[in-house]
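# okay, predicted coordinates and the sequence, questions at the end:
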Amino acid sequence: MFRFEELEVDGCYLITPMVLMEDKCDFIKIFNNTQFNIYGLSTEFKEECYAIAKPGVVRGMHFQRPPEAHDKLVTCLSGSIQDVVVDLRKKSRTFGKYTVIELNENNRNIIYIPSGCAHGYYIKGEKNAIIYYKVTKPYILSLRDGIHWSSLNIPWEFLDKYEVEVEEEDEKWPRFEEFESPF
């Protein structure tokens, strides 16, 4: 059975998956149409992909612009990430708010991110992370957008502790305060 916990951002859920543990193999179910429908979450996923990222890397904060904005289901299959979601929906009561959680190979948690939210993460620890995504609309490079990862005083774990690597593209996104949301 899945467990769903609504997070600080409206429509964003931390999902504890169904895990069947056996002597030599663990079986983890990360999606069940019926369970997701109970919470009114989209189940019409169109693409699945994964990213492999090195330790100390920060990615984000990304989203896809309308009319192809998409909901995301994200989990960390290997390694550990600090996962961050920012609400960019102007009419949302949680506009400008964020949620921060840890996803890793041990807790096996999943996050459901509604369209209109930006998403980013920091790779923790000493090993690469494999981040798995399901999205409700296909990825379209020309609609990719973002806000700067250092916006909103997000309490990133690496601040003042570690040197991090940030993709050049991610350093160019505008800060939240300078950003005009399309949502």
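All right, it came through fine. Numbering: from 1, shown residues only.
# CA atoms for contacts and neighbours, from now on please.
Noted.
# just the element for the residue nearest the centre of the chain, please.
The residue lying closest to the centre of the chain (Cα atoms, centre = their mean) is His119, at 4.7 Å. If you go by DSSP states H and E, His119 is part of strand 117-124.
# structure B:
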Amino acid sequence: MKLIKTELEGVFIIENFNASDDRGSFTKTYHKEFFSENGLCTDFRESYFSVSKKNVIRGMHFQLPPHDHEKLVYVAKGEVMDVILDLRKESRTYGKAISILLNESNQRSVYIPKGLAHGFKSIQDNTIMIYNVATVYNNISDFGIRYDSFNFNWELKSPIISDRDKALITFEEFKDRNPF
């Protein structure tokens, strides 16, 4: 496994161990000692997966304190443009968003610390995204920011978006309530 720094402090691309042969492939997405040696969270409490159609945008989601959490995401099948927005007021990259291409071929994961919003655009039908999070879901702390309310080009004219995500507040509206 190998860590690659991104523009956002604490956000890492992880090049996972992968082996392929005539049977198919095998990928290691988590190794406690590697995460611990690199100062990353090693205590993931829940794991989820979503299946998305092409042109779906999910996000931008996060949990508010005290249930905020680190997150480890990867694509088991398909392809996404993974998007992370820095909500940490004291960060030099506050308000900046980055995107990382994740797919079943590159076998990469993304590690996201507390204080960042996460979302993605599905590039292929039936894309399977896996999420590991360090806290148990709490519906009172569940929060998000509208995908189209910060400076980021999703490169999509007619996305498929849930009613929940359409109803999220804007980044500007969140600034007055920001606990990060």
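Arrived safely. Only a predicted model underlies this, so the values are computations on that prediction, with no experimental measurement involved.
# care to give me the TM-score?
Aligned and superposed, the two chains score 0.94 in TM-score terms (TM-score structural alignment, normalised by the length of the second structure); 178 aligned residues with a Cα RMSD of 1.1 Å.
# returning to what we had before: touching, the residue nearest to the centre of the first structure and Met61? I think so.
Yes: the pair His119 of the first structure / Met61 is scored as a contact, 4.9 Å apart, by Cα atoms under 8 Å.
# shared neighbours of these two, anything?
Common neighbours of His119 of the first structure and Met61 (criterion: Cα atoms under 8 Å, 6 or more residues apart in numbering): Val85, Val86.
# mean deviation of the helix or strand following the strand holding His119 of the first structure from the second structure?
Beyond strand 117-124 of the first structure in the direction of the C-terminus, DSSP H and E gives the next helix or strand as strand 129-135. With mean Cα distance after the TM-score superposition for the first structure, strand 129-135 of the first structure departs from the second structure by a mean of 0.7 Å once superposed.
# need the three-state assignment for Glu171 of the first structure.
When classified by DSSP: H, G, I helix; E, B strand; the rest coil, Glu171 of the first structure comes out as helix.
# ok, it to Trp149 of the first structure distance?
Using Cα to Cα, to the nearest Å, we find Glu171 of the first structure at a distance of 8 Å from Trp149 of the first structure.
# which position in the second structure pairs with Ile38 of the first structure?
Applying TM-score structural alignment, one finds that Ile38 of the first structure aligns to Glu37 in the second structure.
# now swap in Ile154 of the first structure and tell me
Counting by TM-score structural alignment, the partner of Ile154 of the first structure is Phe152.
# please name the nearest non-neighbouring residue to its match.
Leaving aside its sequence neighbours, Phe152 of the second structure sits nearest to Ala97 (Cα to Cα, 6 or more residues apart in numbering; 6.6 Å).
# what's the burial count for that neighbour?
The tally of other residues near Ala97 of the second structure (other Cα atoms under 10 Å) stands at 20.
# does it touch Leu87 like I think?
No: look at Ala97 of the second structure against Leu87 with Cα under 8 Å: they stay out of range, at 9.5 Å.
# look at the match of Ile154 of the first structure and tell me its secondary structure.
Once three-state DSSP is applied, Phe152 of the second structure turns out coil.
# any idea how far it lies from Val73 of the second structure?
Using Cα to Cα, one obtains 20 Å as the distance from Phe152 of the second structure to Val73 of the second structure.
# which of these two has more residues huddled nearby?
Higher neighbour count among Phe152 of the second structure and Val73: Val73, with 24 against 14, using other Cα under 10 Å.
# how much does the helix or strand the more buried one falls within stray from the first structure?
Element membership of Val73 of the second structure [criterion: DSSP H and E] is strand 71-77. With mean Cα distance after the TM-score superposition for the first structure, strand 71-77 of the second structure departs from the first structure by a mean of 0.4 Å once superposed.
# onto which residues of the first structure does the helix or strand following that strand map?
As assigned by DSSP H and E, the chain's next helix or strand after strand 71-77 of the second structure is strand 79-86. With TM-score structural alignment applied, strand 79-86 of the second structure matches the range 80-87 in the first structure.
# ok now the matching stretch, how far from the chain's centre?
Relative to its chain's centre, stretch 80-87 of the first structure lies at 5 Å (Cα atoms, centre = their mean, to the nearest Å).
# can you give the contact residues for it?
Stretch 80-87 of the first structure has contacts (Cα under 8 Å, 6+ apart) with 9-10, 61, 94-105, 113, 116-125, 129, 156-157.
# now stretch 28-38 of the first structure: buried residues?
Going by neighbour count (16 or more other Cα atoms under 10 Å), the buried part of stretch 28-38 of the first structure is Ile30, Phe31, Phe36.
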